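>>> pasting the sequence and the predicted model now:
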Amino acid sequence: MVQMTMIEALRDAHDVAMANDDRVVVYGEDVGYFGGVFRVTAGLQKKYGKSRCFDAPINEAGIVGTAIGMAAYGLRPVIEIQFADYVYPGMDQIVSEAARLRHRSAGDFTCPLVIRMPTGGGIFGGQTHSQSPEAFFTHSSGLKTVVPSNPRDAKGLLLAAIADPDPVIFLEPKRLYNGPFDGHHDRPVTSWKKHPLGDVPEGNEIIPLGKARITREGKDVTVLAYGTMVYVAEAAAAETGIDAEIIDLRTLLPIDLDTIKASVEKTGRCVIVHEATKTSGFGAELSALVQENCFYSLEAPIIRVTGWDTPYPHAQEWDYFPGPVRVGAALKTVMER
């Protein structure tokens, strides 16, 4: 085990994949010489050369489109979109080409492509650097969508994504890049960048896609969360004293329905937490799945705690996020019903 931040773990995953398979190529805006805006790819170009790790023009549609061609040809491209907010010019390529290639070719072609994107807020990046667009991708059949919450999962899930024969959207919560987020606070914690989050195995440890992780066992209520919100949910449970079982989904699609069902059938209650806006957010799909599969086990209505239904409010960033106060209130409400 080596103690790493999420950035270091992601870099290590790239390194392991590139060393083991010369079909893996890494590119995007500033990922080569500079090493990426968050330094995830630092040192890879020097180690593997400009043909394996290289820069691309500021053209998301072009980056995604060429990556799809490379993947169909037999390479395994891992591309970085600097911020998830920048991906929209490439959405037609992702939805109309990458997601459909296997099916429209009747299996003659696959698209082993990974699209990495920093997601979510917390760095005062404003409206164009802070969005959480995961629901766009989970709505598109043919894509897999991953959101890690810690360095070990980030490395293992990225290695699994690179090895997968189909396109994977890999969303990396920016607030977790450099260390643990203190979920007990509704405001930034000045010391959070100083402490690595956890131990990461050396080598090629793959964490399978589609398998959730129970981060806290409990019997009173099930909390479904992913990314940064896992820590907020843990803080809310600790502050309220409610015996919540917290599930870190890790992979949004394919979803680990078995783990969700087993937990809700045990607790009889469910709270869903995510940073994105509420209307048509991924929490709506989770709520429908729980209702459809666990109706006779539910003791109370499902509650969603989310961001606001507004454009991303830079000036009220830390009020927009679900914090332990809002999540704690939901836990108390669901227990009283």
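Structure received.
>>> every contact and neighbour count from this point should use C-alpha atoms.
Will do.
>>> where's the nearest residue in space to Thr240 that is not next to it in sequence, which helix or strand?
Distance criterion C-alpha to C-alpha, 6 or more residues apart in numbering; nearest residue to Thr240, sequence neighbours excluded, is Gly328 at 6.1 Å. Under the criterion of DSSP states H and E, Gly328 resides in helix 324-336.
>>> so which elements touch that helix?
helix 229-240, strand 270-277, strand 303-307 (3 or more C-alpha pairs under 8 Å, 6 or more residues apart in numbering; DSSP states H and E).
>>> quick revisit: pretty sure the residue nearest to Thr240 sits against Ala237.
Yes - using C-alpha atoms under 8 Å, Gly328 is in contact with Ala237, at 6.8 Å.
>>> ok so, going back, between helix 229-240 and the helix holding Gly328, find me the angle.
Per axes from the mean of the first three to the mean of the last three C-alpha atoms, to 10 degrees, the angle that helix 324-336 makes with helix 229-240 is 70 degrees.
>>> put this next to the previous one:
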Amino acid sequence: MASLRSVLRCGRNRVSGLLRRDFHRTAVVGLQMTVRDALNQALDEELERDERVFMLGEEVAQYDGAYKVSRGLWKKYGDKRIIDTPISEMGFTGIAVGAAMAGLRPICEFMTFNFSMQAIDQVVNSAAKTYYMSSGLVPVPIVFRGPNGASAGVAAQHSQCFAAWYGHCPGLKVVSPWNSEDARGLIKASIRDDNPVVMLESELMYGVPFEMSEEVLSKDFVIPIGKAKIERPGSHLTLVSLSRSVGHCLEAATVLAKEGVECEVVNLRTIRPMDIESIETSVMKTNHLVTVEGGWPQFGVGAEICAKIMEGPAFNYLDSPIIRVTGADVPMPYAKTLEENCIPQVKDIIFAVKKTLNV
């Protein structure tokens, strides 16, 4: 089994290598920075700021990370702070959780969150529940991070979204960045938080550059966990999304604006605790809501938003039913054409908006 997984992961590294060549940009061009480099810079600053912080996972050290997020950190901080591990998620996650209980602040990288299923007992039963079960005596300040959801051409066992899975569990905080600002601010907030935090990144976003302000580049910049952001104001309909799908919502909003439809795009940023107040405020203004996510529909993030809106004050402001745009309810196919039909596209969002508004 170990040799088979090694072969599979070698294949995944070749795929991710192609993706890196397709998407990678220079770290900083003017005030632009890729998501990958925003994470790398933030990790460097936090390792330098607090000697209790260390990072472990498969290939994070000498190889500079499977996606080059930890590039250069091993050379700077050495074996005690940047630790390569065997292919044993349950083992190295348990080490990280134990280290957090002992007073350190580990960053545990999964090469993909699909492999976190091997360690879900450590994440949920050990990390998430210990503070409560110890009557507040044993905090577990740990960050579980890595790529989540669909990539490109890696099929069903490497394309699952775990936002709903981990968002279901009390004791965990769950964040999911879209752009470089999100990545930088959320990883810093996660490392400094005294609770276990699951940070769900998008592999396809690692090499995409975004504008970065001087404020965001400050070493003290953090994004509060539990606070959404209005990425684009609008008056006709609210689009709520997370991770890579936020970009699709913004593209759809641009197209729809040319037809006179102004969509307000809400970037969740945090899955748990969810900023339902910001969503309610937007819905009370626009009177329509569409949720967009890459995960499966059943028991998904969009389903939770629908329930929260129905149970709260914003329900009476809705002029039409909420529509969810999600991934297809099937294991991810390998074939490119089928894969594209399983992931929400801009055209799917536009269709849902027009259906909601009856235009």
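Received, thanks. If you're wondering where the values come from, they're calculated on a predicted model, not measured in any experiment.
>>> before we move on, back to that, which residues are contacting the helix holding Gly328 of the first structure?
The contact list for helix 324-336 of the first structure (C-alpha atoms under 8 Å, 6 or more residues apart in numbering) reads 183-186, 220-221, 232-233, 235-237, 239-240, 242, 269-271, 273, 300-303, 305.
>>> residues in the second structure aligned with that helix?
Alignment note (TM-score structural alignment): helix 324-336 of the first structure is matched to residues 346-358 of the second structure.
>>> and the matching stretch, what's buried?
Neighbour counts over stretch 346-358 of the second structure (16 or more other C-alpha atoms under 10 Å) mark Val346, Asp348, Ile349, Ile350, Ala352, Val353, Thr356, Leu357 as buried.
>>> how far does that stretch sit from its chain's centre?
25 Å (C-alpha atoms, centre = their mean, to the nearest Å).
>>> what's the answer for stretch 291-306 of the first structure, then?
With C-alpha atoms, centre = their mean, you get 23 Å for stretch 291-306 of the first structure.
>>> trace Ala119 of the second structure over to the first structure, please.
Checking TM-score structural alignment: Ala119 of the second structure goes with Gly90.
>>> ok, now which ones touch the residue sitting nearest the centre point of the first structure?
Nearest residue to the geometric centre of the first structure (C-alpha atoms, centre = their mean): Val147, 1.5 Å. By C-alpha under 8 Å, 6+ apart, the contact list for Val147 of the first structure reads Phe170, Leu171, Glu172, Pro173, Tyr226, Gly227, Arg250, Thr251, Leu252.
>>> likewise Ala183 of the second structure?
Val35, Ala38, Leu39, Pro177.
>>> most neighbours of all these, which one?
For the contacts of Ala183 of the second structure, the largest number of neighbours (other C-alpha atoms under 10 Å) sits with Val35, at 31 neighbours.
>>> mind jotting down where the strands sit in the first structure?
Using DSSP state E, the strands found in the first structure span residues 2-4, 24-28, 53-55, 76-80, 114-119, 144-146, 168-173, 198-200, 213-216, 221-225, 244-248, 251-253, 270-277, 303-307.
>>> need those strands in CSV (columns: mean neighbour count and distance to Ile260 of the first structure).
Formatted as CSV, the strands of the first structure follow (neighbours: other C-alpha atoms under 10 Å; distance: least, C-alpha to C-alpha, whole Å):
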stretch, mean neighbour count, distance to Ile260 of the first structure
strand 2-4, 16, 29
strand 24-28, 24, 34
strand 53-55, 23, 39
strand 76-80, 27, 30
strand 114-119, 24, 24
strand 144-146, 26, 17
strand 168-173, 25, 21
strand 198-200, 18, 25
strand 213-216, 16, 10
strand 221-225, 28, 8
strand 244-248, 25, 8
strand 251-253, 23, 12
strand 270-277, 26, 10
strand 303-307, 22, 15
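>>> rewinding a little: may I see the ChimeraX selection of the buried members of the contacts of helix 324-336 of the first structure?
Only the buried entries of these go into this ChimeraX selection, using 16+ other C-alpha under 10 Å:
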select :183,184,186,220,221,232,233,235,236,237,240,242,269,270,271,273,300,301,302,303,305
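>>> related to what we said a few turns ago, the residue nearest to the centre of the first structure pairs with which position in the second structure?
So Val147 of the first structure corresponds to Ser176, using TM-score structural alignment.
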